[in-house]
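Asks: Sequence first, then the predicted structure, then my questions.
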Amino acid sequence: MNKKKVLIITYYWPPAGGPGVQRWLKFVKYLPDFGIEPIVFIPENPNYPLQDTSLNQDVPTEVKIIKQPINEPYKWASLFFKKTSKTISKGIISDKKKQSLVEKMMLFIRGNCFIPDARVGWVKPSIKTLMGIIKKEGIETVITTGPPHSLHLIGLGLKKELKIKWIADFRDPWTTIGYHKQLKLTGYAQKKHKQLENRVLNTADDIIVTSFVTKNEFLNITNKPVTVITNGYDNEKRVDFEMDSKFTLAHIGSLLSKRNPEVLWQVLADLLREHTGFAKDFQLNLVGTVSEEVFKSLELIGLSNYVNNVGYVSHEESIVFQKKSQLLLLIEINSEETKCIIPGKLFEYMVSNRPIIAVGPKGSDVEKIIKETNTGVYFNYEDYEAIKRYILKGYDLYKNNALISHPIGLQKYHRKSLAGTLYKLL
């Protein structure tokens, strides 16, 4: 029996690093178990701000991968403004008052000259290439995943030209994502983004989102079916590790300029001052890209000597940090726009057996999942006393070798279970 062929159009693919890669890498791994043959379409010469070659080993050897050349504006910009171009492409945008003239200029160009994003030049040549491939391979279903949301315009073009089923997967929202306001959009650009978002949401046959907040937002724009398929966790190969001897709080992933929980830094500074034993045992591990603004906040409050700045590591190495740390930090920007953000690392955190301290806006989807799975505690930015009590409680458990999480109901977030939900749409 021939498997049903599905074309997946994605920008991020190994050796790209970061959580955006793993979503479709894992779907491609498990869809064949449900009688689906995935064919993956990616750029031939992408400009990935982060790379993780360890993810190459997760690409199934039998999967067909088709590549199309792409012109990368970030690559050209890096020839003249290397540091600024690299930080913007990673999503790190300085506070408005601290932006240099170069950063302001690049943000304006990014927001107004490349709509919806800097990969829009890949759309037309990709449509031209894929029309022949879809006919040749007998493909009936196409999936586009964004960001970059310009990839949805490839789906839009293919839907217009061919009789295909098109599913649009939104790993993040489009016009309501937090950094959108920082792109210095003109009125024309804002209107154009809205128009394109509306066309995609009302032309695709099915829409997938990663959060319940985004689903509700999109249901106000379209009558098309919207399905929530979160990110998840996979079975990782066994890793050797020893639990940290210190009372480590670890944040794994990017800490952007506005993802800067000063209430947490204040709690830690006060605990260090008030408890001699805590000061001797405590260490803050920052694993991943961290903005200068965060480092300055830590320095001003007196935490610099307790910070272990690890920097970016491979996915394999990040798993080790998750398992050996005493407590895991999950931080989100305190804003209405970030209620829908469910970081991919949350699900790996949940199976690490380490308790999670999450700090973010009220009413977020992260809060819902952490409570449902009993994997930690979620705090708002106003919860100074509650955060302090929880860390002290964790410290007491650590001293008694009893600090561990007690999760429930995690199986539905396994990557294979999520692939089964996707299969039902296919």
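Replies: Arrived safely, thanks for sending. Numbers count the residues shown, from 1 in each chain.
Asks: C-alpha from now on. contacts and neighbour counts both.
Replies: Fine.
Asks: Let me see the contact set for the residue found closest to residue 252 once you drop the neighbours it is linked to in the chain.
Replies: Nearest residue to residue 252 in three dimensions, chain neighbours excluded: residue 287, at 4.6 Å (Cα to Cα, 6 or more residues apart in numbering). With contacts taken as Cα atoms under 8 Å, 6 or more residues apart in numbering, residue 287 has the following neighbours: 250, 251, 252, 253, 309, 310, 311, 312, 313, 318.
Asks: Of those residues, just the buried ones, PyMOL syntax please.
Replies: A single PyMOL command selects the buried members of these (16 or more other Cα atoms under 10 Å):
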select buried, resi 250+251+252+253+312+313+318
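Asks: out of the contacts of residue 287, who's nearest residue 339?
Replies: For these, the closest approach to residue 339 (Cα to Cα) belongs to residue 253, at 18.0 Å.
Asks: Not counting its neighbours along the chain, what's nearest that closest one?
Replies: Distances taken as Cα to Cα, 6+ apart place residue 288 nearest to residue 253, at 4.6 Å, with adjacent residues excluded.
Asks: With residue 422 instead?
Replies: Residue 422 sits nearest to residue 229 (Cα to Cα, 6+ apart), 7.5 Å away.
Asks: Put this next to the previous one:
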Amino acid sequence: MKNRRERRPRVLYMAFYFPPSRASGVYRARATANHLAEKGWDVTVCAAPLDFLYDVIGSVDEGLSQTVDPSIRVERPSLNQYSWQQDLREFSWLRRSFPLVAKRVYEFSQEKIFPERYSSWAWASVKRALKLHTRKRFDLVVATGNPFASFAGAWLFHKLTGVPYVMDYRDSWTLDLFHDKPAFPEGHPAWTWEKRMLDQASAVVFVNEALRGWHAERYPEVADRMMVVPNGWDADVLPEGHDQLVARTAEAQEEVRPLKFAYLGTLTVKQPVEEMAEAFKIARRHPDLADAELQIHGHLGFFKNSPGALKSRLGLDDGPRPEGVEDTGLRYCGPVSKTEVGNVYDEADVLVFLAGGGRYVTSGKIFEYMAFGHPIVSVHQPGIAAQDVLAGYPLWFNANSLDIEELAASMVAAGKAARDLTPDQRAAGRRHADTYTREATLIPFERRLREIVEA
């Protein structure tokens, strides 16, 4: 019989967006669960129900599920989909028979119980976890937000069982990252809930120092339990033969061909897409960028109705370009499977880092960008947190502005650097990126979790 020391620590990981979801935070959740499993943890994940991912938001990447450690147990508690339902046939008996009563019940749950529409999933997760806990106890709960109901679930499970919990802020709940101001008015239930959950947490994690600092200032009594665990890049993003391709960079420069700029990621309405498109149009007038293309790889938005609006903002029309209309060089190349992401990066000459939001935004994609050693051109507000990560990257081209002419000039400079790029320069970029591998960023986090369990 194994004694206490030989028993693997058991963690309940509350991560609503987990593969096959393709939400922006899924790579952090996948990496965290895989890392803990690799380090000897017994990992159980509570994630979103599949019908919500497939039928409601239509946001999935089947290939991601194959990259989850097979030892990880994934539970998918139910979610009340009241606010997403449009089809009368999907309504519950109560909503069909007494729609006003059903509305009042739902509004009461949002106003008086927990102010987020994912809260029913959190309570269902606690119920499921309690059953699992009676069979084999959990030593720790890690909850990642958004949705922030996961934090409430961790708090409730702690109240019922005494099991400690850790809060991982992938985003901020009460800080509007796109306008750098509080997301709720004073007196809103979100503030009460956030303080309640933070007070009882054994550790609180943020993706960058700016976010940690904002929360530490608002909740000074919890500051000593706060830490930064930055995002990072995953080793499986590098395609087979990548290192040999880097070594052939000098040979590739001998072939004069139109430059290929690339953006890879989910495009959203929060990003300065018009500025990027207009700046690239201007940059193409420079002889060094003659016939250059800006290829956009990924999904247009997170929801089914997003693509139309984004295509319009980019000036991308379906069908052939009318005669006499200027070619802007923008190409939408569609979604990319996880197995092909590395090839997209490798085949690019310049990577465009397009990001929305203000000073508290890092963005997970920038870590992958750096791993490939290409020139990176920034298109975002000046002063965002991602600049702290990019500051040591030797091939970073930053206009530090959203002025169209200045953005175009930085694109031209990045294109010239791509023409003259050497293997040594790419290697220097990779050395900077190596400080942000998932392994490097998650080691201190896993160590802290063990300390909590041992205490």
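Replies: Yep, it's here. Computed from a prediction, not measured in an experiment: that's the story for all the values here.
Asks: still on that earlier bit, alignment lookup: the residue nearest to residue 252 of the first structure to the second structure.
Replies: Using TM-score structural alignment, the partner of residue 287 of the first structure in the second structure is residue 298.
Asks: could you show me where the strands are in the stretch 51-200 of the first structure, in order?
Replies: 64-68, 141-146, 165-170 (DSSP state E, counting those that start in this stretch).
Asks: quick one, which of those strands is nearest to residue 38 of the first structure?
Replies: Of the strands of the stretch 51-200 of the first structure, the one closest to residue 38 of the first structure (Cα to Cα) turns out to be strand 64-68, at 7.5 Å.
Asks: So which other helices or strands are in contact with the closest one?
Replies: Applying 3 or more Cα pairs under 8 Å, 6 or more residues apart in numbering; DSSP states H and E, we find strand 64-68 of the first structure packed against strand 36-43.
Asks: how many degrees apart are the strand it packs on and strand 141-146 in direction?
Replies: 40 degrees (axes from the mean of the first three to the mean of the last three Cα atoms, to 10 degrees).
Asks: what stretch of the second structure does strand 36-43 of the first structure fall on?
Replies: Mapped onto the second structure using TM-score structural alignment, strand 36-43 of the first structure spans residues 41-48.
Asks: rewinding a little: verify the contact between the residue nearest to residue 422 of the first structure and residue 207 for me.
Replies: No. Contact criterion Cα atoms under 8 Å: residue 229 of the first structure and residue 207 do not qualify, at 10.1 Å.
Asks: These two: which is more packed in?
Replies: residue 207 (25 against 20; other Cα atoms under 10 Å).
Asks: Make CSV from the strands of the stretch 51-200 of the first structure and add distance to residue 78 of the first structure to it.
Replies: As requested, the strands of the stretch 51-200 of the first structure are arranged in CSV below (distance: least, Cα to Cα, whole Å):
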stretch, distance to residue 78 of the first structure
strand 64-68, 22
strand 141-146, 23
strand 165-170, 28
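Asks: Out of those, which is closest to residue 132 of the first structure?
Replies: Across the strands of the stretch 51-200 of the first structure, residue 132 of the first structure has its closest neighbour in strand 64-68 (12.4 Å, Cα to Cα).
Asks: What are the buried residues along the closest one?
Replies: residue 66.
Asks: for stretch 279-292 of the second structure, same thing?
Replies: 279, 280, 281, 282, 283, 284, 288, 289, 291, 292.
Asks: repeat for stretch 48-64 of the first structure
Replies: Residues of stretch 48-64 of the first structure classed as buried under the neighbour-count rule (16+ other Cα under 10 Å) are 48, 49, 50, 51, 52, 55, 59.
Asks: repeat for stretch 164-181 of the second structure
Replies: Residues 164-177 are the ones in stretch 164-181 of the second structure that count as buried (16+ other Cα under 10 Å).
Asks: same deal with stretch 293-313 of the first structure?
Replies: Buried residues in stretch 293-313 of the first structure, counted by 16+ other Cα under 10 Å: 293, 294, 295, 297, 298, 302, 303, 306, 307, 312, 313.
Asks: I'd like the list of these that fall within helices, please.
Replies: Among these, DSSP state H puts 293, 294, 295, 297, 298 in helices.
Asks: Can you lay out the residues you listed as TSV showing distance to residue 415 of the first structure?
Replies: Below are these laid out as TSV (distance: Cα to Cα, whole Å):
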residue	distance to residue 415 of the first structure
293	35
294	33
295	35
297	37
298	36
